[in-house]
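Asks: Turn this into a model:
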Amino acid sequence: MLAYDVGLLIVAVIDSRTSRLRKGVAITREFGGRFAVGAETEVRIHVQNATNRAIQVILKDEFPPQMTLNGVREGRIDVEAQSTATLIYELTPPKRGRFEFGVTALRFKSRLKLVWCETKVTEPVSVKVYPNMRRAREAELKALGARSVVSSHRKTSWRGEGREFESMRDYVRGDELRHISWTATARRGKLTTRQYQIERDQTILIALDAGRLMTARIEKETKLDTAVHATLALISAAARAGDNAGLVVFGRKIKSYLPPGRGRDHIESALEALYAVEPEMIEPSYARAFEFIAANSKRRALIVLLTDLVDEEGSKELLTSLHLLRPRHLPLVV
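Replies: I've put the predicted structure just below:
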């Protein structure tokens, strides 16, 4: 009896060492969409069996431990010949950033079906978790509505005089003296007036503070997370109004810059610029941020500053730095 057991054990060991996953069996991992904060996303493990025999496998997927698991990420699957079976589970990311999936472990029966053999399938993969665009659009519609700050600013500009230079023309009685171009007048030998047209689209530049005070938490997220979604809501509102919106993320230095634009591709670029932004434990430099904006935004713009202030010193630096934006730009501190 002992000899039989020993012989069976030897055969099982040899069977395990010589067994391989059949050719024609392929395992792939697929995501149901882009990962976003607080949104449930499907993860699918496909087992394709292109052989002429049914197989049985056990799968276990290695997902980022920071994410919340909904469903079962492991299970036994029977796959008929010339068919595909899928293991599906859901994950909910708690925050923005980059997360790592490991390999998928697969067990299959040995050739003699004496033991289960294990192998690693699929490659480790890194995924990005983006801000929740649905949340941003809901905030836009709820907080701003049809008469948003964007459209209000736009209407104000249309009621007044245009600010966009169009051409030069001869002075006509009644023209304002401040519109006279004295350089052109001297060159031409007669009074010449600058003519302006009403701006057809507005420019909004959002300056997002990623400094120390933005690390404070509001319920389950940082103030920066809240400001990121507010930023996307403003960009979406601007696009809806036909305006251009840009983005500057700053701390002690400039972290990222997205020139003003609009459209679906521009919103995608904003998501890319914001998904990995993290606050730093140092005071922001308003002066450096405003100098950057003044140097890179020549066209008049509404500058929306998303920041947090708790003391007189921080407020003083902000107020003394605002002159770097005026009079070309219109700053709005939120």
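Asks: only C-alpha atoms for contact and neighbour calcs from this point on.
Replies: Fine.
Asks: sec struct for the residue most central in space within the chain, please.
Replies: For the chain, the residue nearest the mean C-alpha position is residue 271 (2.5 Å; CA atoms, centre = their mean). Put simply, residue 271 is helix when judged by DSSP: H, G, I helix; E, B strand; the rest coil.
Asks: OK, contacts around it?
Replies: 130-131, 232 (CA atoms under 8 Å, 6 or more residues apart in numbering).
Asks: can you redo these as TSV with secondary structure and neighbour count?
Replies: Output for these, formatted as TSV (DSSP: H, G, I helix; E, B strand; the rest coil; neighbours: other CA atoms under 10 Å):
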residue	secondary structure	neighbour count
130	strand	22
131	coil	27
232	helix	27
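Asks: Let me know the closest of those residues to residue 4.
Replies: Nearest to residue 4 among the contacts of residue 271, counting by CA to CA, is residue 130 at 59.8 Å.
Asks: hey, where'd the helices end up in the stretch 101-250 of the chain?
Replies: 133-139, 149-159, 182-188, 223-240 (DSSP state H, counting those that start in this stretch).
Asks: of all those helices, which lies closest to residue 84?
Replies: helix 133-139 (33.2 Å).
Asks: so how far is the closest one from its chain's centroid?
Replies: 13 Å (CA atoms, centre = their mean, to the nearest Å).
Asks: Also stretch 201-215?
Replies: Chain-centre distance of stretch 201-215: 15 Å, with CA atoms, centre = their mean.
Asks: Next: stretch 67-81.
Replies: For stretch 67-81 - counting by CA atoms, centre = their mean - the centre lies 29 Å from the chain centre.
Asks: With stretch 27-40 instead?
Replies: In terms of CA atoms, centre = their mean, the centre of stretch 27-40 is found 15 Å from the chain centre.
Asks: residues of it that come out buried?
Replies: Within stretch 27-40, the residues that qualify as buried by neighbour count (16 or more other CA atoms under 10 Å) are 27, 29, 35-40.
Asks: hmm, who's touching stretch 217-232?
Replies: Contacts to stretch 217-232, defined as CA under 8 Å, 6+ apart, come from residues 131-133, 135-137, 139, 206, 208-210, 214-216, 267, 270-271, 274, 278-279, 306.
Asks: Please pick the buried ones from the residues you listed.
Replies: Among those, those classed as buried by 16+ other CA under 10 Å are 131-133, 135-137, 139, 206, 208-210, 214-215, 267, 270-271, 274, 278-279, 306.
Asks: what sits against the closest residue to residue 100 other than its chain neighbours?
Replies: Computed as CA to CA, 6 or more residues apart in numbering, the closest residue to residue 100 that is not its neighbour in sequence is residue 126, at 4.5 Å. The contact partners of residue 126, taken as CA under 8 Å, 6+ apart, are 98-101.
Asks: Second chain to compare with the first, below:
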Amino acid sequence: MLKRFYQSLFFTTRFYAALGGIAIFFVVTFFFPSLFIVAQLLAIALFLLLLLDLFFLFRAGDEPFRVTRSMSNRFSNGDENPIALQLKSNYRFPVTVILLEEVPMQFQMRDFRQRINMKAGEETTISYSLRPVERGEYQFGKTNAFIRSLLGLAQRHIAPSNESTIKVYPSFMQLRNYEFFSFNDRLLEMGVHKKRVIGHSMEFDHIKEYTRGDDVRTLNWKATARRGTLMVNNFVEEKSQQVYCVIDKGRNMKMPFNGLSLLDYAINSALVFSNIALQKGDKTGLVTLAAQQVDVLPSSSKRTQMNLILERLYAQDTQWEESDYEKLSISLRSMFSQRSLLILYTNFESMTGLQRQLPYLRRLAKYHLLLVVFFENTELKKFAKDDVGSVEEIYLQVIAQKFAYEKKLMVRELSRYGILSLLTTPEQLTLNVVNKYLELKSRSLI
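Replies: Predicted coordinates:
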């Protein structure tokens, strides 16, 4: 009991300031002996006030103050994740509470401090949010509460055992947002463009009147002759097509933007895209490439596929080695007998890097519909447009413009060999990939 009391007792700055002031006053009494009795009275008064303060703080029992941390059991990578601290005071008088939260070491937050004034018996909630930029396990420590009375000479330390471990998964919040907007038919607000063309498969859907923008190749002349107005055939989209997200985990994907690596952007995009492809009736799968290791999650249209993709994406990490695209082309050629859509998330920073992998990309594009997704260097692009004043800055800006121009040359080089490409900023990756997929569906390329 005494040990617990000692461990939870802390003196405040106010107490040490008062004690220091009395000590100085005692020094003054050495020169003015008549003031010695006053100094003694002040010391006795401070001691009595301290005892009174301790009596107020510790007479409330073992649970005078309750603090509970409320949060999800998993976090979404790259998003703001809400956390709530629920506080309840069982004291019969107003108290001041200082909260020190032990957040996971990955956030490097050593200054989390909240000061709250609470009335007798009051309940309140403190909310804050954290944005992780790495996937993995995060360890939350205790929530330390220091309670002070109105006297403020001492404080009682209360730290409930609320340690917890949460896992940070790819951005499922972004996935939920897309699902919500899709359910409410508001994808246009997020930048996803719907395509008017229903499809050109062999599966007939219905006949309707011609409207401006319809493909004239689908005109139904017999129906037109009967109705006296132009009529067109509509066909349903091809479904149950195999769609694979191929994620390069080589050193090129380790480059960071706004705290997230390119690999994390690719993972978040692959998660959202897979969900949309499943809703469109296609089979989705996942391929990851690291050095000479190629891991494949077979495509499926089952409801459990999203959980399998999420768990597989959670454990991915970048490698310092360069990925072996020859191994990738050989593996996919032997595994996939059916023509599939391959969305390759990778990054090329120079034309030389693309030329090294181009023969293997051409081999993949020979048997599958290949879409190469790579990234604009937004920092270089911004620097290339900034105003410069010195010769050195001009020299650096020319180099930045050269790198930005090389990205456009890569798109042209890929198109020369019939390989689809998508050059995008990391922030717009998901939107652009989804729009490209819808465009390919409307053009009946898959």
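Asks: on that earlier part again, between the helices of the stretch 101-250 of structure 1, which gets nearest to residue 302 of structure 1?
Replies: Of all the helices of the stretch 101-250 of structure 1, helix 149-159 sits nearest to residue 302 of structure 1, with 8.4 Å by CA to CA.
Asks: tell me what the closest one is packed against?
Replies: helix 223-240 (3 or more CA pairs under 8 Å, 6 or more residues apart in numbering; DSSP states H and E).
Asks: If you count neighbours, what's buried in the helix it packs on?
Replies: Going by neighbour count (16+ other CA under 10 Å), the buried part of helix 223-240 of structure 1 is 223-225, 227-239.
Asks: out of those, who's nearest residue 159 of structure 1?
Replies: Relative to residue 159 of structure 1, the closest of those is residue 238; by CA to CA it sits at 18.9 Å.
Asks: picking up where we left off before, tell me which residue of structure 2 lines up with the residue nearest to residue 100 of structure 1.
Replies: Applying TM-score structural alignment, one finds that residue 126 of structure 1 aligns to residue 165 in structure 2.
Asks: Residue 226 of structure 1 versus the residue nearest to residue 100 of structure 1, what's the distance?
Replies: Note on residue 126 of structure 1: its distance to residue 226 of structure 1, by CA to CA, to the nearest Å, is 25 Å.
Asks: that older thread, just the contacts of residue 271 of structure 1 now: which is nearest residue 199 of structure 1?
Replies: residue 232 (23.7 Å).
Asks: Please identify the residue in structure 2 that aligns with that closest one.
Replies: Alignment note (TM-score structural alignment): residue 232 of structure 1 maps to residue 271 of structure 2.
Asks: Nearest residue to the aligned partner of residue 240 of structure 2 in structure 1 in space, ignoring adjacent ones along the chain?
Replies: Under the alignment (TM-score structural alignment), residue 240 of structure 2 pairs with residue 201 of structure 1. Leaving aside its chain neighbours, residue 201 of structure 1 sits nearest to residue 243 (5.2 Å; criterion: CA to CA, 6+ apart).
Asks: Roughly how far does the one you found sit from residue 293 of structure 1?
Replies: Counting by CA to CA, the gap from residue 243 of structure 1 to residue 293 of structure 1 is 18 Å.
Asks: and if you look at residue 40 of structure 1?
Replies: 37 Å.
Asks: now do residue 206 of structure 1
Replies: Counting by CA to CA, the separation of residue 206 of structure 1 from residue 293 of structure 1 is 10 Å.
Asks: Check residue 21 of structure 1 too.
Replies: Going from residue 21 of structure 1 to residue 293 of structure 1 by CA to CA gives 59 Å.
Asks: Residue 209 of structure 1 too?
Replies: Per CA to CA, residue 209 of structure 1 is found 13 Å from residue 293 of structure 1.
Asks: and if you look at residue 320 of structure 1?
Replies: When distance is defined by CA to CA, residue 320 of structure 1 is 16 Å away from residue 293 of structure 1.
Asks: ok, now residue 284 of structure 1?
Replies: Here residue 284 of structure 1 is placed at a distance of 15 Å from residue 293 of structure 1 (CA to CA).
Asks: what's the answer for residue 228 of structure 1, then?
Replies: Applying CA to CA, the value for residue 228 of structure 1 to residue 293 of structure 1 is 19 Å.
Asks: related to what we said a few turns ago, the residue nearest to residue 201 of structure 1 is in contact with residue 203, isn't it?
Replies: Yes. Residue 243 of structure 1 sits in contact with residue 203 when judged by CA atoms under 8 Å, with a separation of 6.1 Å.
Asks: Give the next helix or strand downstream of the top helix by length along structure 2.
Replies: Secondary structure assigned by DSSP state H gives helix 391-416 as the longest helix of structure 2. Downstream of helix 391-416 of structure 2, the next assigned helix or strand under DSSP states H and E is strand 420-424.
Asks: counterpart of the helix or strand following that next one in structure 1, which residues?
Replies: Remark: after strand 420-424 of structure 2, the chain's next helix or strand is helix 429-442, criterion DSSP H and E. Following TM-score structural alignment, helix 429-442 of structure 2 has no partner segment in structure 1.
Asks: For helix 429-442 of structure 2, list every residue counted as buried.
Replies: For helix 429-442 of structure 2, the neighbour count (16+ other CA under 10 Å) marks 429-439, 441-442 as buried.
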